[in-house]
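**Q** Make a model of this:
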Amino acid sequence: MAYPLARMQEFMLHHYSNDHQKMGVYHGQESFDIYDDNLSLTAFKKALEMLVHKHPTLRTVFITSNGKPVCQVVKKNLKFSINEQDISNIKSDEQENYIDEVVKQDRQNLFNVENPYEPLFRLWLFQKAKNRFEFLMSIHHAITDGWSSIEFLNQLYDLYSALKKQEEITVLPTANVYKEFVALEKEIISSPDASNFWKLHLINYTYKPLKPISASVNQVETVAEEYHFDSEIIAGLRELCRKLKVSPKAIFLSTYVDLIATVIKENIVSVGVISNGRTEKLSDPFAALGLFWNIVPLCQPIIRDKNVQIKNVQESLINIEPYVRYPLLKILSDQQEIELFFATFNFVNFHNDKNNFEHLGLKVHRIRLHDKFNFPLNYAVSMESVSANASIHVEYDQMYFSSQDIRSMLQNYLEILKNTINGG
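**A** Sure, this is the predicted structure:
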């Protein structure tokens, strides 16, 4: 089954192949420490095989011509291997160092996108002890997103649990929902309404590129900062949401807009907002795996009254919603620009995140995460649906920011947020 690429896939593949600094741009890696009293690596491997058979996106490859992708193909059968290593005979800190080295080498070993026989993912199982192993998945971002990652893990652990109990399971290939997503994108690209909306949205905005602080960076390590919001901030945030009748996303995003304004010293700011494309127009939007999102420029003037600004951001989010599937590449070409922002914002609130596999007898703990964009600055705010715990993950490019810059900016972000919450 061959069909066109989504524009965001084209965008990611371009930046993946032009990652001259070898930073692992759009080369996703995630690893989990898994403890199970009744461990069966055979059942775990079987569950992985079943999921590759089930999900078209995991059997997707790109057909290229002169180094450029021309279409994507879902293969009926895709040969892949599970790299299994027993490292139980070495000390725990040496185990971590060993896996760190595997992760680093994997990131430097790019997926060969031009080879239609090579999967766009790699899997490892490191046995750490009798009842404990680490599962590492490395995957090209052009075939996956954050929601997919959680959905994949949910299905993996459920299948693993059923296989251990020797239940009869039949897993059939699912419909290719991503093909529907690409068709919907084609539809919105041909919409004059969508094109005109973005032209109007950006009418008063002129992009000024960020100047690098360094000519090049020898980067292999993941460069990121993480911060967990305390309960006082969360309580204040929820109270402000009620008072202003806005979403937490609007408050976090308005704060980010303020932060970027202090960096560029401008009073009109554009940030790239990650938009979810899992719409009810798709036949099975939530169980499907694939890259179901886009990045759109949210342009916002800075005003003194922060409550009004937050309401304006909320209104902007509502206004852009019908047009968030209009591809970034198309917005850029319509504006005759190469870039429209250097900073992205992602509000992550996945209600499919069970985050508790104790009922399956598993103790699962994520250890490693590499999720690198090509943009200089990327803030992802995660909010858990049930507990409302929130954290912020900052990923950045050392060509533009030092680690000191990033820590200082994160501190500034928190101060702006606290002042807004406290009515300062």
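**Q** use CA for all of it now, contacts and neighbours both
**A** OK.
**Q** burial of residue 412, as a residue count?
**A** The local packing of residue 412 (other C-alpha atoms under 10 Å) involves 17 other residues.
**Q** Correct me if wrong: it contacts residue 259.
**A** Yes - because the distance of 7.2 Å satisfies C-alpha atoms under 8 Å, residue 412 is recorded as touching residue 259.
**Q** residues bridging contact with the two, i.e. touching both?
**A** By C-alpha atoms under 8 Å, 6 or more residues apart in numbering, residue 412 and residue 259 have no common neighbours.
**Q** tell me the secondary structure for the nearest residue to residue 323 once chain neighbours are set aside?
**A** The shortest distance from residue 323 to any non-neighbouring residue, by C-alpha to C-alpha, 6 or more residues apart in numbering, is to residue 194 (5.6 Å). Under the three-state scheme (DSSP: H, G, I helix; E, B strand; the rest coil), residue 194 adopts helix.
**Q** wait, doesn't residue 194 sit right on residue 326?
**A** Yes - here residue 194 lies in contact with residue 326, judged by C-alpha under 8 Å, at a distance of 6.7 Å.
**Q** who touches both of the two?
**A** Joint contacts of residue 194 and residue 326 (C-alpha under 8 Å, 6+ apart) are residue 188.
**Q** Proceed likewise with the subsequent sequence, for comparison:
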Amino acid sequence: MKIKDIYPLTPLQEGIFFHWHVSKNVYFEQSSYEVSGELKVELLHKAFDFIVSRHDALRTCFNNTIGNDILQVVVESIPSGFTYQDESANEIFSLENFKKADKKRGFNLYKGSQIRLTVLKLGENTFEFIWSHHHIILDGWSIGILINEFFYVYRCLLENKPFTLSPPPSYSEYIKWLMKLDKENMASYWEQYLSGFNAHTGLPHFNPENQNSEKTEGEIFHKISEKNKKALTALCQKNGITENIFMQTVWAIVLAKYNNTDDVVFGSVVSGRSSEIDRIEEMLGLFINTIPVRIKFDSKKAIKDILIENQKAYINGISNHYIQLAEIQSKSNLTHQLFDTIMVYENYPIQENLINELDNSSQDALKIMAVKTYEQSNYDFVIMVLPGNDTVIRFVYNAQKYDHDFIAEIKNLFERIYSKILKNPDSLFFEIKEVLDPVEKKDSEIKLQGYRIQLSEIENALQQYKKIKSAIVLVDDKDNQGKLFAFYTSHEKLTEKQVRAYLVKKMPSYMIPSKLIGVEEFPILSNGKINKEALITLAQETTKNSAYSLPRNELEAKILSIWKIILQKEVIGIQDNFFEIGGNSISLMKMVALINKELNINLKVLNAYQFTNIETLTSHIKEDIEHGLEKVDEKNTKSVDIVNQTMSILKNKQTIS
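**A** Predicted coordinates for the structure are as follows:
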């Protein structure tokens, strides 16, 4: 394959690339269209291949084996991702099973195209179009362009008419524009923006996942009534605010209530399409980014005034939307994930535009009967606002972590808040918050490094491990460090590595205890209760001098030297947590790439994410090398020819280093 272009990743692409290494099924997107009409398979095939040849984003793969940066590589041509199957006579064929298998197949970001189209014939003039792609190459706006162009080209082929499409603007122009931005200035903006924010504001009711179970998606819909829709439109127009800002403010009030705070941060997806770039609205690619939204409430201010302030804050921050979330995170006081809920305001009505396009076509063209979409993000809770004549709100959640009744409670609270605001936008914030039902605080809740944590949830997760009999989690506040220690009794001897690997699958990293200690039995006081002080003393003894423990062997020393290069730090102990000393998802990938290069192994990003200090990471590497599990095999899935061409081009390309 011949390379056409090479350029770096956008901020969100870097994050998605990391999460793909951790879990191959996240950010897989699938749209299924039920279609009726006469179909010319060969023309559909030609239309698909033409669209792929037209847009660079559809011929892109990724490379992280050259230098310290991840690159996206555009090839001149690529094998067709079009498939046609006639299942009309297959009585046992299951469309749902086919779509599940397609999801499981996923994509290999290292090679080939990251998009495919399968056309299934299910009956006489009845078809299913299944579009699958990886989110790393396309955002929602781009999907709208892609689908409309595809059916336009098909219609032209069907009617034997010439295409009147202009040459598409190049995604590389957007990348060049991004590279010229002042990242340091943006980082300073976010540091100031998040200054003083010290407490994570997420949702409670975390339920540990079932071990080895896949993430399953739950969803609750809410439609805004016609009366409220009119009131919302009037409020926004009168005060110069957008519907997006209104919805963000409502969600912030929900989080303020659940976290008993007036200072809230959550995530928001922004378009990333700057008007400074010519024909940006016609480009295909991933432009969106996820940024934090911080809303601080003044109890004595009217909600209307808070809405106006939030709108101004959004406008003032637009020029700083083009930075990696990991970089923003590093500027905050929180050492782990800044937020775990996001809001998406979808202003790209794909289905409506597509139906209009087909309705304007000839009688021989296809008709869309129904559209179903599937997407899986890395977040466990997403609010998706779909504006239009009927604004619909989707509450999408990870059913392994939140139960349906709780999300229904969230939906009802959201509705009550916006209804009250629309009824009287001059209401003060404390008046809105006061009428809401109080949120019960659990006895075992603590606040650690800015995060609210239920100790009982960690204990329950440990006790779900079949080999563990009982568990207790304690907090050590010595020297104001605030560390979590977990103690357990088990049916058989377990290593800390085994237990940690289990917990990593069950909960966010900030909930995982610093030490996991197995004991034969818990020490008991004379009153029959567990001697917690004795357990904490035991934990302190096992971790003494861990603040700066020197490497004990050659492998630990080698890993330490790599960490120093990646993190640009000279003082690192073998028990220091990678993320707590300045690491993030992007630097983690760079660290893994350098380890693999220096040690000639195939360490997975997921394993580095699980074992976050040098001591446990080295132990994992050593154990897997001894068992022959770290052989360099994944690199064979990457085209050697592509790598060689990339190296050659980079020597002559000054814009990328």
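**Q** thinking again about what came up before, enumerate every residue touching the residue nearest to residue 323 of structure 1.
**A** 188, 323, 326.
**Q** gap between the aligned residue in structure 2 for the second one and residue 309 of structure 2?
**A** Read it as residue 323 of structure 1. Aligned by TM-score structural alignment, residue 323 of structure 1 pairs with residue 320 of structure 2. As judged by C-alpha to C-alpha, to the nearest Å, residue 320 of structure 2 and residue 309 of structure 2 stand 18 Å apart.
**Q** Tell me which of the two has more neighbours.
**A** More crowded of residue 320 of structure 2 and residue 309, by other C-alpha under 10 Å: residue 320, with 18 against 14.
**Q** Does the more buried one touch residue 191 like I think?
**A** No - Residue 320 of structure 2 is not in contact with residue 191 according to C-alpha under 8 Å; the separation is 11.5 Å.
**Q** Pull the number of nearby residues for the residue nearest to residue 259 of structure 1 when sequence neighbours are not counted.
**A** Among residues not flanking residue 259 of structure 1 along the chain, residue 413 sits closest, at 6.0 Å (C-alpha to C-alpha, 6+ apart). Applying other C-alpha under 10 Å, we find 19 other residues in the vicinity of residue 413 of structure 1.
**Q** where's residue 413 of structure 1, which helix or strand?
**A** Residue 413 of structure 1 belongs to helix 403-421 when assigned by DSSP states H and E.
**Q** re the thing from before, in helices, which of the contacts of residue 194 of structure 1 appear?
**A** residue 188 (DSSP state H).
**Q** In structure 2, which residue is most central in space?
**A** Central residue of structure 2 (C-alpha atoms, centre = their mean): residue 378, 3.3 Å from the mean position.
**Q** Can you tell me what that one aligns to in structure 1?
**A** Aligned counterpart of residue 378 of structure 2 in structure 1: residue 374 (TM-score structural alignment).
**Q** and that match, helix, strand or coil?
**A** Secondary structure, three-state DSSP: residue 374 of structure 1 is coil.
**Q** pretty sure it is touching residue 14, no?
**A** No - counting by C-alpha under 8 Å, residue 374 of structure 1 stays clear of residue 14, with 10.2 Å between them.
**Q** The closest residue to the match of residue 378 of structure 2 other than its chain neighbours and residue 209 of structure 1, how far apart?
**A** The spatially closest residue to residue 374 of structure 1, leaving aside those adjacent along the chain, is residue 25, at 5.9 Å (C-alpha to C-alpha, 6+ apart). Note on residue 25 of structure 1: its distance to residue 209 of structure 1, by C-alpha to C-alpha, is 20 Å.
**Q** Who has more neighbours out of those two?
**A** Taking other C-alpha under 10 Å, residue 25 of structure 1 and residue 209 do not tie; residue 25 has more neighbours (24 against 11).
**Q** how about residue 454 of structure 2, what's its partner in structure 1?
**A** For residue 454 of structure 2, no residue is aligned by TM-score structural alignment.
**Q** quick one: residue 454 of structure 2 from residue 207 of structure 2, how far?
**A** Plainly put, residue 454 of structure 2 is 10 Å away from residue 207 of structure 2 if you go by C-alpha to C-alpha.
**Q** Between the two, which is the more surrounded one?
**A** When neighbours are counted by other C-alpha under 10 Å, residue 454 comes out ahead of the other of residue 454 of structure 2 and residue 207, with 20 against 17.
**Q** Just to check, that one is in contact with residue 445?
**A** Yes - under the criterion of C-alpha under 8 Å, residue 454 of structure 2 makes contact with residue 445 at 4.4 Å.
**Q** Which of the contacts of residue 194 of structure 1 sits closest to residue 317 of structure 1?
**A** residue 323 (10.3 Å; C-alpha to C-alpha).
**Q** Spit out the contact partners of the closest one.
**A** Residue 323 of structure 1 is in contact with 188, 194, 197, counting by C-alpha under 8 Å, 6+ apart.
**Q** in structure 2, which of those residues remain in contact?
**A** Among these, the contacts conserved in structure 2 (both residues aligned by TM-score structural alignment, their matches' C-alpha atoms under 8 Å) are 194, 197.
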